[in-house]
Structure formats: C-alpha cells, structure tokens
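1. my questions are about this predicted structure, shown below with the sequence.
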Amino acid sequence: MLNQITLSFIFMIKEEYNFIKTKTLKPMIFYSPSCPHCKDLAPLYKDAAKEVREKNVRVVVAEVDCSENQEICQKENITKYPTLKFYKDGEYKAEFLEKRTVENITKFIIEKSRALINIVHGKEAVEFIKSFKVNDQKLLIGYFNRIGDVDYKTFEKFAKKHGDEFIYAAAGDKAASEAVGGVVVPGIVMYKDYDEAIARNTHLSDENIEKFVKIHRIPMLDILDKENLKTYYDTEIPLAIFFYEKDIQYEKHKADLYHISKLYRDRLYFVATKTLLKDKNKFNKPLNFGIYDPKNPDLFYSFPKGKRMNQANLVQFGEAYFRNEVVPQIIEEPIKARVYENNVVALNTKNYNEIVLDEDRDVVVLYYSPNCQYSQKLFPIWDYLGSRYLYQRQNITIAKFDAYNQKIPKSSPWNNLECK
C-alpha cells in the first residue's frame, strides 16, 4: 500500500496506485523497510520537505513500501532503494540521481515542481531575467500578443518537448516587451549565463524555433575539448578553431574572436583549444587558426601563414572560405603512406605500388627531375590540378614522382622512363 509519508506536508496520501496518475505534482520515494540506507537517509528527506515547505512550493511527497507493493515498484522499474522519482500530470518526469544531500534533494523537488512556462507581466519580466542570471541556467522567454494564442501554443509545444533544458517564461502584454528593451511581438529571446549575447527570433514556427535554439544554445566562443566535441559535431556547422599553447595567447585574441563570432553565428561556431586536433603529424604546416567542417572530416582550411590575426583579416578569411576560395589541407587519408605537397601526392618507392597501381581510382603521375626546366614549368600546373581534383580524390589522384633521384619500381608499366 501507499503509506502516508513522514515527509508529507500538504495532503493525506490515498492508498491506491492511481494516486500516481492524478494531475498533480509529486515526488515519490520508493523504499524497503529492510534497507539500512533508507533508514539512514530518512532525516535528509524530512529536512528537505521542511525546506520545500518554507519556500511555499506546494507538492505532495509520498512514499511507497516496495516490500508491500511489489507490483507498483515493478511497473515503475525500481531496482534500488531508496529511489526518488518525480511525477507531473500523472507521468514520470525525472529521477533524482545526484548526491543525497538536503540541498540537492530540495533543489530537485523545487526545480521539478516549477511550472513549465512561467507567466510574467510588465516589469516582472525584467525581475525574472535578473533572478535567472543568478541561477546559472539558460532562459527562453516568449513575448506574445496573448497568452494562449497560436504563437504561444507553438512555444508551449517546444517547451514540452525539450523539458528541463531551459527555464521557460512567457509574457502576453506589450508592457513586458517594452520593459526589456522593445522586443518584437511575437518573438522569443534566449538568455545564457555563459555570454552576454541575447539571441532573438521572431519567426515562431516549429521548425524555426528548433533551428534558432540549436544555433544559439552554443556559446559565442567556447573552449573545445573531448567532452563537448560531439556536441559541436552533431550541429554539422563548421568550426572556426583557434589553436594556442599559452593562455596569454588566447586572452590576446579572445575579444576579436568573440566579436567575429557574432557575424557568423548561424554559419560558424568559434572555439579555441590548446591540444585538441592539433596533431602535427596530420597537418602539412603549423596551425594557429582555421576552419574545420565535420561534414568533411579530412580537410582543414588554414588561416594564411604570416598574416596578422585581427578582426579585418579574420572576416576576410571567413568570406573567402564561404566563397570556396580557400584551398584546404589534407588531415588524413586511408593510405597512411600518402604525403601531400600542395595537394599533390608525393610518390616514393615505398608508397608507389599502393597508390599508382590502385585499381579503385585513376592516378595521374608526373615523372620529373627537380633540375629539369620543363619539369619546373609543369610544377604550378600540377599544383593547380591537385587543388582542382582535391574533392574528387576518392576517384582520381594527382601525383608526382622524382624519377631522377629514385628508381621507378619494376612493377610499374613505365619503369623504362629516363629522367636526365
């Protein structure tokens, strides 16, 4: 049976399983009388209940004795004791997984008890935003002609889908939009604790809200590491990466990078890293800044070597990239022995057979002598061909072989060529 919990401070608990399915907010503690941890933690739950009550949060806290209610506990997938779960509108919402302290339990109950969308009026919007900045969370506010209109329903649909990722608020009067600086109505505004930027969107379709949030949930300038790398990959938006070795280098360029990131917000994500992706064995030359597109993982677009890294040059580089005027470097290739020089594969006796005699692709080879004037005239043409067919390199390879300082392998059909 469902017992009246020692923590209950609002309503008496009914003794039916249907209690879970009622349209109220409720934390539920699943326990076993024989569990020593349950007995040890009981005072924590009592103190948490007191804290919640003092903050005027009205929820029903209930407990389930799993030794007497095995069917209920099985339906709720209870595998350990004690387990604290939160239910809203008759549906499971979240499980408490943090360290069991009064502070954490109280925070969990209060956060899960919060209304999905907080309705604010007039200058309340300003105070709500100020309080949010203290709480260190992302805030999404919708400004509407009327609470409950079509645009509000679209916003509400998004909030239900994404749940706890944001704190949501909505205003249905012009006074609120004017109080925060004249937001266009209808519209949504995102506030984030990790940068000062305020992102706005006035096209409130399902698709546009999803796209807006996907783009702007990312910081304007972030430190790239192994933990957040997948997040950036999943966006499929190219990364503008600044490589640095000392923190002072990052601090020197931080302001410029942050400013430029605003110009390319929906096209480039700006990040900085000390070591990630900077593998000298994978690149042809040292790096300081460049663009990496997760959709083309074996290419890297390097900022011109020797060029000053300031706002004007960064913008110039970004525009050149989007005009497809920046020639990329090769990061890695299926054939490990493949070495690129200006996007032309440099052949040697070790990689010759593996590359030239590859039946899965066409290979165009320049056999040359370094001191030959005719060969030298062909070098820039070959570099152009290398760049021209760079994106088709899975089907065609532009290569060169120094036939003066190396012997053409006997396996080659052209082993009788002479270079003088």
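-> Sure thing, it's come through.

2. all contacts plus neighbour counts: C-alpha atoms, from now on.
-> Noted.

3. now the lengthiest helix in the chain: how far from the chain's centre is it?
-> For the chain, the longest helix by residue count, based on DSSP state H, is helix 36-54. The chain centroid and the centroid of helix 36-54 are separated by 36 Å under CA atoms, centre = their mean, to the nearest Å.

4. mind listing what's buried along stretch 242-254?
-> Across stretch 242-254, burial judged by 16 or more other CA atoms under 10 Å covers 242-244, 250.

5. can I get those in CSV with distance to Pro380 and secondary structure?
-> Output for the buried residues of stretch 242-254, formatted as CSV (distance: CA to CA, whole Å; DSSP: H, G, I helix; E, B strand; the rest coil):
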residue, distance to Pro380, secondary structure
Phe242, 30, strand
Phe243, 30, strand
Tyr244, 33, coil
Tyr250, 37, helix
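
6. alongside the first one, take a look at this:
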Amino acid sequence: MRITLPLSVLLSLASFVFADGDSDVLNLGAANFESTVSSEPLILVEFFAPWCGHCKALAPHYEEAATTLKEKNIKLAKVDCVEEADLCSSKGIQGYPTLKVYRKGEAVDYSGPRKADGIVSYMVKQSLPAVSEVTADKHDDFTKADKIVAVAYLPSSTAVPAAEFSAAAEAHRDDYLFGVVTDQDAAAAAGVVPPAIVVYRSFDEHRSEYPYPVNGATKKELEEWLADLSIPVLGEVNGETYSIYAQSGKPLAYIFVDPTDEKKDEHLDAVRPVATKYKSKLNFVWIDAVKYGDHAKALNVAEAKWPAFVIQELEKQLKYPYDQTKEVTAEGVQDLVEKYVAGTLQPQLKSQPIPESQDGPVTVLVGKNFEEIAFDESKDVFVEFYATWCGHCKRLAPIWDQLGEKYAAIKDKLVIAKFDAPENDLPPTIPFRIAGFPTLKFKPAGSKEFIDYEGDRTLESLVSFVEEHAKNSLEIPEVKAEEPAQTPLSEEKKETADTHDEL
C-alpha cells in the first residue's frame, strides 16, 4: 500500500532536512571522530542528547557561532550521544551538553560562555598564539596584565626550553598569561640573564624565577611550578577558587572570619607568618564565616564563634578543628599545625549516638560503630550512604527497607545497613570517601574490600547483586506455622454439653 503524505508535512520534512544539511556544525560519529579532531588545529565539539533541554537552548547559539567562525576557519562539531553512546562513554562524557576544545586531537574542557557572541569570542582567543612575543616597550605592562604572568627569556624563539614552555602555555592558556622575550636589551632591563623563566604575580611575592636549570625544564615540571605559585600564601576560598585548592591535593587550613569584623585583617595578619612557614605542607585560606557557616559545621566547627580555625585533609575528608573554648592566636594555630605535620594530631570525628537497639530490618551505622559492623569479616555487608535532604535517597528508602526485610532472618550472615554521611564522619581507616548520594557499597564476608554498586535502584537489581557477590549462604530459614492450642478433653466435653441443642 502506498502512503501519500500531506503537502504540509512534506514541506516541513524538506525544510528540516535542508536546515540540517545547510548547518555549519559538523556531525561526528565513531567513523569520523578521531580523523576529524586529530587533523584540525582547533575545533570545538559539543556532546549532546536530543532530549536535553540545555542542549536545545544552546543549539541556535551554537549554529550561529559556527557560521560566524567558519569565516575564520574555526570549526564547530557535535556528537549525538544517544546515537553514539559508546563514543561518548569512551570520552568520559557524563552530562549534557559537554563541550570540549580539541587541538590536533588533544582535548581540554570548554570554559567559555554559551551564547553565540561569547562562543565566538572564546574560540577566537583560543586560535591566537598561546605565547605572546614581548618587546622591551611592552614588557612592564605585560608583566602586570594578569594575576599570573609567565615570561620565558630566551636567546631565540626556538631555544631550549621554548617547546616545553609553549606546550605548558597551550594547556593553560585559560589559567595564566604567557610571553617570550628574545630581545636581550629587554631581558637586561628586567635584570634577567637568559635562559630563564620568571613568573610575575599580582599578590604575595611579585617575582619568582624558576629555581632549577631551565634547559631541563619539562612541561609537567613547569605546570607544577605554576600551580604552586598560583596559590597565595593566605588567599580567600569561595565558590570560584575552591577548585584551585582542591586540585593541589594539599590539606586546607581554614580561617573562618566575619568579613565585616573591624579586626578581620588583624586576625589574618597574625596567622600569615604561620601560613608562610608551612606553605609547602598546607594551603592556608580565609573564608567568609557568615556566608559559609554551614561549611564550618561540616568541618566540625560546633559554634558560630569567629574567628575559627580548622585543618581539613581533603583526600580522606578528615577534620582537625581548633579548640573553640580557646582564643585563636598565632601561637595556638602554629601549635596545632606543628602537631598535624608531625602526625601526632588526632582527627575529630563527628558521630551520632550508637543506636540502643538494631531491631529494624536495616542496621543503622554511625561514625562510632562503622568499623565494628562494616569490617565484620564473618558477614556480608551492604551499605547505603545517604543524606536526609537527598531526593534520590528518599526514593530509594522504601526499596532499601524492603531489601532489609527480605534478609532480616539472616542478619547474622548478611547486614543491610545505612549511614547518614553528612551527620557522621568515616573513620580514617576507611579507604574511600563519599562524594555523592546515595552511594551503595558492598563488602563480602571474609574481606575488608568494598565493591561499588552501580546498577538500577530496583529491588530486583539489588537482590541480584547481593546474590552475585555474597559469600555467605542466603538461604532463608523456613518459619514453621504455629499449631493451634489443644483444648483439654474434659473442657471439650463440657463445651459440647453446654452448647448441644436438645430436640
């Protein structure tokens, strides 16, 4: 049977196909992705899903930017992650839209605006040389043009370590400003003997010269040096700067202060010498105690009493708060830091009280009993790490209770448990930390290693996972039905006599 579509539908389909074919955005898939991005000096790729609202909002801006940038020979492309699920997975795509800038196949995250003019401006800047030629008359202005400016003073633009310096510049063009000086008079005026690399900062010590032989400097070493210099001795941590500190890997030493306090600068200046002394071990920061009061609570700072001081070991999420019954002084902070660095300071663990009984189908874990129950090698243990405010956790709660009820009769072999993570700290012996909620982890009997559960949050999937990984027998003992109580014969006869109808 032949189906004839109405003219209006045909026109609409035709216009759709034409619009797609007329697009200046390249469609990439598994067949052409690598060959395309590896051959382009610069290309922006959007990984999207057709159902994603943010992707739909971005689409017209992305198309407009592609048309404008086409004139500048800068290409924009997109990958449909529903059609190309394996490709997107291999690229580590976890949300939509995700945008990445590729240079000859090497990717960095796009961190620019998502409007057409912003995309154009960002990509044009990306197309410019990562390293600027700095002349003598522009030298002073250039070294003050950004918070962190790295300048290589070389005999020529190709002298060692120009290639390594350029590679670092390409990777961090959004983080720092890079320049090269080959004018020997300019180098002499700056008091520099080539070859040398100097970083100029708008904070702390203004000028720092690369402390090792420059000829042997590698991209990685330069990156590490710049990362260390990018962190002030005592800077402010907030939503914009936290990632810089988190990426450094060093513990954070927080000074919580009220920014309206007249003595704020006095408090910071008192601690600054300690921060300078221990900069190689910890990152000292000050934080707005009024705005981030909840963060202070999360770090086990019990009272809203400022200033307050606490050390946080980021990797293990351990907290070492300063005694709030004592005044925060430079001497007190130094004593706390010295003990921490020496490894003699014990973390303060937050814990709810241990439940008086565990009669329910789900065992309640808290900071104080976590090791005892979770590390019991005679039992399989399945733990849900949750937060009371988490919507996903609330939806999982009745299913988790059902799982507990299913295995309630064999709690001596299999423990279904839950742990309120914001209200309890994991002991330092635990080899992992919880980054999101709910997180489900299973520890088989005879082991202390936890297995991540990443399946569907249905009762059937949870049961299948338990059956696959449990080491103990999951056989549920049969419950015998109670037999009815026997009535004594004399009573039975009496009852019959009393109730028998006479004819």
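-> Perfect, I can see it now. Just so it is clear, the model here is predicted, and its values are computed rather than measured.

7. tm score of chain vs chain?
-> Overlay of the two chains. TM-score (TM-score structural alignment, normalised by the length of the first structure): 0.52; 309 aligned residues with a CA RMSD of 5.7 Å.

8. related to what we said a few turns ago, could the buried residues of stretch 242-254 of the first structure be laid out in TSV, adding distance to Lys262 of the first structure?
-> As requested, these are exported to TSV (distance: CA to CA, whole Å):
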residue	distance to Lys262 of the first structure
Phe242	16
Phe243	20
Tyr244	21
Tyr250	18
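
9. aligned partner of Val149 of the second structure in the first structure?
-> Using TM-score structural alignment, the partner of Val149 of the second structure in the first structure is Leu139.

10. so Asn77 of the second structure touches Ile43, yeah?
-> One thing to correct before we go on: residue 77 of the second structure is Ala, not Asn. Yes. Ala77 of the second structure lies in contact with Ile43 (CA atoms under 8 Å); the separation is 7.3 Å.

11. which part of the first structure matches stretch 468-486 of the second structure?
-> Residue correspondence for stretch 468-486 of the second structure in the first structure, counting by TM-score structural alignment: none.

12. who touches Thr182 of the second structure in this structure?
-> Taking CA atoms under 8 Å, 6 or more residues apart in numbering, we find Thr182 of the second structure in contact with 134, 153-157.

13. just the buried residues of stretch 62-81 of the second structure, please?
-> Those would be 62-69, 74-81, for stretch 62-81 of the second structure by 16+ other CA under 10 Å.

14. again, but for stretch 92-112 of the first structure
-> By 16+ other CA under 10 Å, the buried positions in stretch 92-112 of the first structure come out as 93, 96, 102, 105-106, 108-110, 112.

15. so which of those residues sit within helices?
-> Using DSSP H, the buried residues of stretch 92-112 of the first structure in helices are 102, 105-106, 108-110, 112.

16. which parts of the stretch 301-420 of the first structure are helices?
-> Under the criterion DSSP state H, counting those that start in this stretch, the stretch 301-420 of the first structure contains helices at 311-322, 352-356, 373-388.

17. out of the ones you listed, which gets nearest to Ile5 of the first structure?
-> With CA to CA, the closest approach to Ile5 of the first structure among the helices of the stretch 301-420 of the first structure belongs to helix 311-322: 61.7 Å.

18. what about the closest one, distance to the chain center?
-> Helix 311-322 of the first structure sits 24 Å away from the centroid of its parent chain (CA atoms, centre = their mean).

19. what residues does that helix touch?
-> Applying CA under 8 Å, 6+ apart, the contact partners of helix 311-322 of the first structure are 256-257, 259-260, 301, 303, 307, 326.

20. which of the residues you listed are buried, as a PyMOL select command?
-> The PyMOL selection below is limited to those of the contacts of helix 311-322 of the first structure classed as buried (16+ other CA under 10 Å):
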select buried, resi 257+260+301+303+326
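
21. of all the contacts of helix 311-322 of the first structure, which comes closest to Tyr352 of the first structure?
-> Distance to Tyr352 of the first structure, by CA to CA, is smallest for Tyr301 among the contacts of helix 311-322 of the first structure, at 27.6 Å.

22. didn't that closest one look like it was pressed against Lys285?
-> No. The pair Tyr301 of the first structure and Lys285 fails to qualify as a contact (CA under 8 Å) at a distance of 11.6 Å.

23. okay, and Lys160 of the first structure sits in which element?
-> helix 150-162 (DSSP states H and E).

24. in that helix, which residues are buried?
-> Buried residues in helix 150-162 of the first structure (16+ other CA under 10 Å): 151-152, 155-156, 158-159.

25. alignment lookup: Ser113 of the first structure to the second structure.
-> Using TM-score structural alignment as the criterion, Ser113 of the first structure maps onto Ser127 of the second structure.

26. aligned to Ser166 of the second structure, what sits in the first structure?
-> Taking TM-score structural alignment, Ser166 of the second structure has Glu156 as its aligned residue in the first structure.
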